[in-house]
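Asks: Give the three-dimensional model of this entry:
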Amino acid sequence: MKLIKKDISHLLEKTPKNRGLVVVNSQEKRVESKSLTSHKMIVGFKEERNWIFNKLTNGPTDLDVISITGMLGSGKTTLAYKIYNDKSVSRHFDIRAWCIVGQEYDEKKLLDKMFNQVTSSDLKLNDNVDVVDKLRTQLYKKRYLIVLDDLWDTTTWDELTRPFPHVEKGSRIIFTTRDKKVALHGKRHSDPFNIRLHSDIP
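Replies: Have a look, this model is predicted:
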């Protein structure tokens, strides 16, 4: 337990408090801008990470979705963050993307930024450009991992997942949400994963 507390505390100290979109398409890069608001311990943290690792690297060859649910401060983001930045996970996927969504967001701006990061470009896409189609084309032949952090409703899920092709490449989507209805709405093969609280980190 002491080691887990120390590990999470270390993550919180290293991580900036500002929020924003971060997309990583390099196996060597880690999420560099993330708001980690969890101040709770997660019961069976190592076992839960291993369970999700297995879902990411094994299972169906077509697209699968792993949702992480729990109340505010339960550790959803912290758990997803540790998994996302694990070296074995980064080696397994061709492209990884981390997106902070939130209750209020601009769909076009978010998708534009995602496209620019995935393509390692800095283009200003016109309003008449179909960014959904362009992003889908970039991801089509890749094994990708997309994290959608802090998803609030089913409409947002439907909008943001339009660019993600359902091809048999072993691609995965992880999303965190407080609403179990959203988790069930996004389900494909894997059941939603609910985090249980243990105690406050001193």
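
Asks: contacts, neighbours, all on C-alpha from now
Replies: OK.

Asks: which residue sits closest to residue 159, ignoring its sequence neighbours?
Replies: Of all residues not flanking residue 159 in the chain, residue 107 sits nearest, at 7.7 Å (C-alpha to C-alpha, 6 or more residues apart in numbering).

Asks: Three-state assignment for residue 67, please.
Replies: What DSSP: H, G, I helix; E, B strand; the rest coil gives for residue 67 is strand.

Asks: Surely the residue nearest to residue 159 and residue 160 touch.
Replies: Yes. With contact defined as C-alpha atoms under 8 Å, residue 107 reaches residue 160; the gap is 7.2 Å.

Asks: The two: which is more packed in?
Replies: Between residue 107 and residue 160, residue 160 has the larger neighbour count (other C-alpha atoms under 10 Å), namely 16 against 12.

Asks: State the distance from the more buried one to residue 109.
Replies: Residue 160 is 11 Å from residue 109, where distance means C-alpha to C-alpha, to the nearest Å.

Asks: Mind checking what helix or strand follows the biggest strand by length in the chain in sequence?
Replies: Of all the segments of type strand in the chain, defined by DSSP state E, the longest one is strand 144-151. Beyond strand 144-151 on the C-terminal side, the first helix or strand identified by DSSP states H and E is helix 154-160.

Asks: helices or strands up against the longest strand of the chain?
Replies: strand 95-100, strand 172-177 (3 or more C-alpha pairs under 8 Å, 6 or more residues apart in numbering; DSSP states H and E).

Asks: List the contacts of the last one.
Replies: Where contact means C-alpha atoms under 8 Å, 6 or more residues apart in numbering, the residues beyond strand 172-177 that reach it are 56, 63-70, 76-77, 80, 144-152, 183.

Asks: by how many degrees do that strand and strand 95-100 diverge?
Replies: Calculated by axes from the mean of the first three to the mean of the last three C-alpha atoms, to 10 degrees, strand 172-177 forms an angle of 10 degrees with strand 95-100.

Asks: Second chain to compare with the first, below:
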Amino acid sequence: MTVMTDQPHMLTEDFEAVARIAARERAGTRLEFIDGVIRSKAMPDGDHGRIIQWLLKICMQSRPELFLHPGQGIKAEQYREGRAIPDGVLAHEDAFVGQGDWVEPDPILMAVEVTSWDSDTRRRDHVEKPRAYAETGIPVYLLIDRAKCEVSVYSQPNGQRYESVHVVAYGKEIELPDPVGITLKTEPLKDWVR
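Replies: Model prediction:
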């Protein structure tokens, strides 16, 4: 049997229907569709959730006109045929009002991912997601890697990839460049690793 890797598993519309059914019938099941492949997104554990709370608070204090929208489904990739569920997206508080499950990414200033403990987190969060978000034109991608105890900031998307990647160990400060314009003091992240 030949496996076709250059063709999507299904049409985007069909994926959306499957994802809607999975979310309704299997509480907590979250599906993504990146590079034409369906992937299941792990449910966040307590430390994962606490990291999102920490970041949400920092964003609200630093940029009160913006909001970190946790778990918002977005249209991703170059032609917006992909579907991703970042752990958070930074945008104006009303940016997605009136939109459906999968929103247009134009108002997004930053996508956020916090690694989970599942086996494909490396491929998904370090390879597929940065490429998809860069193709989408999201200005900043923040990756909090709990296994490596590192924070990565990707910026300057060129339509295919991010031109700039800055990585620091937990405990150091890191700048989230414009249009975000926030400095993260990452010391607290040391408390939320296994």
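
Asks: quick one: TM-score?
Replies: The TM-score (TM-score structural alignment, normalised by the length of the second structure) is 0.34; 107 aligned residues with a C-alpha RMSD of 5.0 Å.

Asks: hang on, residue 157 of the first structure packs against residue 151?
Replies: Yes. Counting by C-alpha under 8 Å, residue 151 is a contact partner of residue 157 of the first structure at 7.3 Å.

Asks: angle of the longest strand of the first structure against strand 95-100?
Replies: 10 degrees.

Asks: Give the buried residues for strand 144-151 of the first structure.
Replies: Residues of strand 144-151 of the first structure classed as buried by neighbour count (16 or more other C-alpha atoms under 10 Å): 144-151.

Asks: which residue ranges form the helices in the second structure?
Replies: Along the second structure, the stretches classed as helices by DSSP state H are 12-25, 46-62, 121-123, 129-136.

Asks: Can you check which of these gets nearest to residue 175 of the second structure?
Replies: Closest to residue 175 of the second structure of the helices of the second structure, according to C-alpha to C-alpha: helix 46-62, at 12.5 Å.

Asks: Output the contacting helices and strands for that closest one.
Replies: strand 66-70, strand 110-114, strand 182-185.

Asks: now the angle from the first one to strand 110-114?
Replies: Yep, that's strand 66-70 of the second structure we're talking about. Going by the same axes, to 10 degrees, strand 66-70 of the second structure makes 40 degrees with strand 110-114.

Asks: quick one, strand 66-70 of the second structure and helix 46-62 angle?
Replies: For strand 66-70 of the second structure against helix 46-62, the angle by the same axes, to 10 degrees is 170 degrees.

Asks: Between residue 157 and residue 151 of the first structure, which contacts overlap?
Replies: Overlap between the contact sets of residue 157 of the first structure and residue 151, as judged by C-alpha under 8 Å, 6+ apart, is given by residue 182.

Asks: buried residues in stretch 20-33 of the second structure?
Replies: Neighbour-count burial for stretch 20-33 of the second structure flags 20, 29-33 (criterion: 16+ other C-alpha under 10 Å).

Asks: mind putting those in a markdown table, distance to residue 49 of the second structure included?
Replies: Conversion of the buried residues of stretch 20-33 of the second structure to a markdown table gives the following (distance: C-alpha to C-alpha, whole Å):
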| residue | distance to residue 49 of the second structure |
| --- | --- |
| 20 | 23 |
| 29 | 16 |
| 30 | 16 |
| 31 | 18 |
| 32 | 19 |
| 33 | 23 |
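
Asks: Name the nearest of these relative to residue 54 of the second structure.
Replies: Set against residue 54 of the second structure, the nearest of the buried residues of stretch 20-33 of the second structure by C-alpha to C-alpha is residue 30 (22.7 Å).

Asks: How about the closest one, nearest residue that isn't a chain neighbour?
Replies: Take residue 30 of the second structure and drop its neighbours on the chain: the residue closest to it by C-alpha to C-alpha, 6+ apart is residue 41, 5.4 Å away.

Asks: Please name the nearest non-neighbouring residue to residue 68 of the second structure.
Replies: In space, residue 68 of the second structure is closest to residue 90, 4.4 Å off (C-alpha to C-alpha, 6+ apart).

Asks: My guess is that neighbour contacts residue 111. True?
Replies: Yes. Between residue 90 of the second structure and residue 111 there is a contact under C-alpha under 8 Å: 6.5 Å.

Asks: Among those two, which residue is more densely surrounded?
Replies: For the pair residue 90 of the second structure and residue 111, the greater number of neighbours falls to residue 111 (28 against 22), based on other C-alpha under 10 Å.
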